[in-house]
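> Sequence and predicted model, in that order:
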Amino acid sequence: MSVSEKRPNRSRLVVAMVVLFIPIGIILGQEVSNSDGGMSQASLRTWHEAVQTAPRPEKGCYKAVYPSTQMIKIACVPSLPVVPMELPYDVKLALKGESENQSIQPMTVGGSYGDYILQWDHEPTSVYANFSISGVTSITGPNANEFSAQVNTNPTLSSPQCAGASNPSACHGWEQAVFANNTPSYGTVLLMQYWLLDYNNSCPSGWSSDGYGDCVKNSTNAVPVSTPLTGSTINTLSAIGITATPGSSYEYGWLSVGNNINTMVDYYVYGDDPFSLTSNQTQWRSTEINIFGGPGGQTAYFNNNSMISITIRVSDAVGRVGDRDTPTCAGGSTTAEMNNLVLGTCQAFGVNYWPEISFSESN
């Protein structure tokens, strides 16, 4: 979503959705569900793996409903208006080799105030996060239940499109997968958003100017999510991610909603891969995933005693375990949207099925 800045109110909705892709051979044979109807992480991974390897006849929008592994093509939402969810102002300055002192607000996650970012010294092809949410009864912002879940790459991607920038060496790409929930501009959808930062020229065809020297566009299509989540149902937000399969011509974002075998649904949107993540993974080295406010630099306000636990996992090849080197819990944020929670400590692990970082935030 948007990047927070100390400039006229503007922000980009950029979220990169990370797709969960786990080698099925490692986890087959584990039970499908818990006795109470809940799903174990192993059974969830098994199902995701089976769904994501199911044949898809063409690029488009899909969903899968547990326990079926069939990808069901659904009508996309085309041509959504571009509402920027951009980089924080201090990140913009850092990309230019400049800096500015920022006051720290301990009751804020995102924007210029901090978050945890997974950094890894390998070439990821899939990154996703699992959410565990408790104590939430209300989420407020400009509108009730308006928030976004975002997957954000590092804002330093290369792109042939930068050749037309006023200074091509200063231009960088940035990609997001975004679940926009109950937002006035998007409704409730999953989409990809792409940025050409510091373009400072007339934007290429198909891209729109944000009015501050950057160009932005949404993925060709967005996936409609049937029912907006509320304070009482946000705990069913299970996972979000991005996968860039080597050798393919597109990447995709995905969203998983449901917390038991009766409600689990996956949504998939296929992107346009303007930064060639499917063939140049070396440039994708960090990912931020969290729950924030809606587009335009909004803040999501959770009721007191809310807690969100987040585990971000990474793989260097779809369908197999990559190097198990421990990733890094880096500080910072790549989005202007925020929430009112306080970050706890972050731990990094390299010995699990996928290398991961894990942290919680609460109030």
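Arrived safely, thanks for sending.
> Could you use CA atoms for every contact and neighbour count after this?
Fine.
> Distance check, the closest residue to S159 other than its chain neighbours against A244.
Nearest in space to S159, with sequence neighbours left out and distances taken as CA to CA, 6 or more residues apart in numbering, is F275 at 5.1 Å. F275 sits 11 Å away from A244, going by CA to CA, to the nearest Å.
> next one: L277
Taking CA to CA, one finds L277 at 6 Å from A244.
> any shared contact partners between these two?
Residues touching both L277 and A244 (CA atoms under 8 Å, 6 or more residues apart in numbering): T125, E251.
> Which parts of the stretch 151-300 of the chain are strands?
Along the stretch 151-300 of the chain, counting by DSSP state E, counting those that start in this stretch, strands occupy 172-183, 187-197, 208-209, 215-218, 221-224, 237-243, 252-257, 265-270, 286-292, 299-302.
> what helices or strands is the longest one leaning on?
The helices and strands touching strand 172-183, judged by 3 or more CA pairs under 8 Å, 6 or more residues apart in numbering; DSSP states H and E, are strand 147-153, strand 187-197.
> What is the neighbour count of the residue nearest to S159?
F275 has 24 neighbouring residues, counting by other CA atoms under 10 Å.
> residues contacting it?
L157, S158, S159, P160, G173.
> And the second one, how close does it get to S169?
It stands for S158. For S158 relative to S169 (CA to CA), the value is 9 Å.
> which strands and helices sit next to the helix or strand where L118 lies?
Element membership for L118, per DSSP states H and E: strand 116-119. When contacts are defined as 3+ CA pairs under 8 Å, 6+ apart, strand 116-119 sits against strand 286-292, strand 328-331.
> here comes the other one, which I'd like you to weigh against the first:
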Amino acid sequence: MLQLLAGWARFIATLSTILFPLATSSTEAFAGQVTAVGSDEIPIAKDQQTPRARNAKEREEWQNAIELAPAPKKGCFEARYPNPEWKEVPCVKAPDIPMPPRQGPRPLVVGNTDDIAATAPSGTISSTTGSFTIAGVTSESGQIGNTGPFVADAYTLQINPNFFVGSTACAASTNANCSGWQQWVYFNDGTQGTIFIQYWLVSFGATCPPNAGWTHNGAVGGSCFKNNTSGAVQVPNQPITNLGQLRLTGRVSLTEDGLTLTTDTGAFILTGDNAVGATGAWQMSEFNVFGPGGDSTGAGSQAVFNAGSTVTPRTQINYGGTAPPGCAATGFTAETNNLSFGSPAPASSPPGPALIFVESSTGGATSNCAAATGVGDTHLTTFSGLLYDFQAAGDFLLAQRGPDFVVQTRQVSGRPVWPDATINKAVATRMGKTQVAICTGPERLVIDGGPVDIKNGQTIGVSDDVAVSLMGNAYIVTSQSGDSIRAQVNGPYIDVSVGLGEWPTKVVGLLANPGGNTSNLGMSDGTILPLPVSFKDLYYRYGDSWRVSEKESLLSVCGDKYVEQSNPDRPFYSRDLDPKIYESAQGICFAAGVKEGPLLDACILDVAFFGRESAANVFANTSPPVAVLVAR
């Protein structure tokens, strides 16, 4: 009898399989068929094994599909992979923890202004989607609310728009600069997560609008915040190793705003209150991973990643066009992480359109939207990626962006041993009204005409807009607008990097190409020299046009009584070296990790010129140029 029943059970199971085949997990089965449903749908049994996407392509297809479906009404909803339907779930209380706006000097880690924001080329932004790729990320911890112990996997994902004046919610403020602001937040406390929207009245004043749910915070001279009234959607705990599987979307319209989070197993959505009326004013989007909230004074916490971590955020904006977004080297939240920026500079690309950038535990630089360098003896790489040697002596304009950002360098000849090569002996910048110079022989820092003592690891706030830091042998000068210089002092010479706070933008000088075109050089009078250019034109037309007069020089504070003004007699490249010196220097460059190509030639020349193996290091960590100019 038992055998008969068992056989009958197998028959029924087989028949069921024939009549009701298992639904495929391929996202192609539901792409374009996403619908929104009410709370009367049958919930997924908790004891079922959670389905997961088999690969990144399947996950992305499902995420794309589910994000197209709006919430059926105001409230909290979720969907489980591969189900393309929203199901209403109970809302939970959002964390009563502020995510304060930025304040204080720009740090040398990601956050609190030092970040990258995507900007709309035209119009305004209606939604932003942020995602990540990661490498080497194994752990992270943060102080919840900027207090108490560090908790593993405690962090936030935030989409932050620009501050904007004119919000009707600021009507009761006596401060004309009161700004509306909101944040789309995923908050992970190490055991579970929530999504919610937090609204701010930045610089509202000493009190907040009464009877409206606002809480006062000490940020930016007194600000007010509150979370969306419907509550938060609860999300299963997402350890930091899941970061590459998470995608956050914030959106706003005239009538509502909303937030969606997708993971590899589910999606979560809510509709907010549109409490500050951000639509029509949203022009920039910051997206990143930060510490788990701030405190009542307006200070933000930090997400601390393990050494060896690399995180690549991708910020996709919807503004009604298809052109790639612009870049602004800025951010809006006070929270940070312990990573920093480095090579390469942010890249923008359609479709999307999206902005992609890299931050890591070894970055060592502030945020910038375009970077240019002058290293060694002296190899220049422009903001657009043109590499060329420039061996003239004197004071020169490296870069200028408008009236408030100027960078100059003093190049000195290598005579008598190397008469046709030069090095950077001093670098100076003017940011707004602040002037900063880094000099050698002896090494010193000069700010607004006076010497300043700075210790390793120290940051000096020169003004509300400019800060100077010393990290090892590198002086870093930054402005709140995102412009920066990094002057690495290597004994008698300086390697300089210049960062721009926005891109594309108009910039002139030795580190610029007219219109960003690496096929042209531009003289100071606007004359364009198509490449290739002759040795004579490079120095006696182009180079001489960018010389800085003694009256205009920011470098006179370095104290040189005589500044040589000269051009080399002939081109000088690595193949001009003695074969034995060339071979020895080449071996050192290969050992440092420098690959074949134009950077290897520059490396060989510098190792020979300076007689030190360390001269190769800068080339080992440099991205290959877009184009190369060899003047003959």
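Good, I have the coordinates. Everything numeric here is computed off the predicted structure, so don't read it as measured data.
> What is the burial count for whichever residue in structure 1 pairs up with G308 of structure 2?
Aligned counterpart of G308 of structure 2 in structure 1: N305 (TM-score structural alignment). Neighbour count for N305 of structure 1, taken as other CA under 10 Å: 12.
> cool, and the one 3 residues further on?
The tally of other residues near I308 of structure 1 (other CA under 10 Å) stands at 20.
> Quick check: it is in a strand.
Yes: under DSSP: H, G, I helix; E, B strand; the rest coil, I308 of structure 1 sits within a strand.
> pretty sure it contacts A129?
No: contact criterion CA atoms under 8 Å: I308 of structure 1 and A129 do not qualify, at 11.8 Å.
> For the stretch 51-200 of structure 2, which segments count as helices?
According to DSSP state H, counting those that start in this stretch, the stretch 51-200 of structure 2 carries its helices in the segments 56-67.
> Residue nearest the middle of structure 1, spatially speaking?
The centre of structure 1 sits closest to V151, judged by CA atoms, centre = their mean, with a distance of 1.5 Å.
> What's the match for that residue in structure 2?
Counting by TM-score structural alignment, the partner of V151 of structure 1 is I159.
> What separation do you get for the nearest residue to that match once chain neighbours are set aside and N160 of structure 2?
In this structure, I159 of structure 2 finds its nearest non-sequential neighbour in F287, 4.6 Å apart by CA to CA, 6+ apart. According to CA to CA, F287 of structure 2 and N160 of structure 2 sit 6 Å apart.
> same question, G104 of structure 2
Distance from G104 of structure 2 to N160 of structure 2, by CA to CA: 18 Å.
> between those two, which one's more packed in?
N160 (24 against 14).
> Let me see the contact set for the more buried one.
Q182, Q183, W184, S285, E286, F287, G331, F332, T333.
> per the alignment, the last one corresponds to what in structure 1?
Counting by TM-score structural alignment, T333 of structure 2 corresponds to T335 in structure 1.
> outside of the strand holding L118 of structure 1, which residues touch it?
So strand 116-119 of structure 1 is in contact with 285-289, 312, 327-333, 346, 356-357, going by CA under 8 Å, 6+ apart.
> mean per-residue distance, that strand to structure 2?
Compared with structure 2 after the fit, strand 116-119 of structure 1 shows a mean deviation of 0.8 Å (mean CA distance after the TM-score superposition for structure 1).
> next one: that strand to chain centre, how far?
12 Å (CA atoms, centre = their mean, to the nearest Å).
> same check, this time on stretch 312-329 of structure 2
Worked out by CA atoms, centre = their mean, stretch 312-329 of structure 2 lies 12 Å from the chain centre.
> likewise stretch 592-611 of structure 2?
That offset, for stretch 592-611 of structure 2, works out to 29 Å (CA atoms, centre = their mean).
> which residue numbers in structure 1 go with it?
Counting by TM-score structural alignment, stretch 592-611 of structure 2 sits on no residues of structure 1.
> Could you list the buried residues of that stretch?
592, 594-595, 599-609 (16 or more other CA atoms under 10 Å).
> And for stretch 54-63 of structure 2?
So for stretch 54-63 of structure 2, counting by 16+ other CA under 10 Å, buried means E58, R59, E60, E61, W62, Q63.
> ok, now stretch 194-209 of structure 2?
Going by 16+ other CA under 10 Å, stretch 194-209 of structure 2 has these buried residues: 194-205, 208-209.
> List just the nearest of those residues to V498 of structure 2.
V202 (31.7 Å; CA to CA).
> on that earlier part again, pick out the most distant pair among the contacts of N160 of structure 2.
Among those, W184 and G331 lie farthest apart (CA to CA), at 14.3 Å.
> Excluding chain neighbours, what is closest to G294 of structure 1?
F147 (4.6 Å).
> count of residues packed around the one you found?
F147 of structure 1: 31 neighbours (other CA under 10 Å).
> Done for today, thanks.
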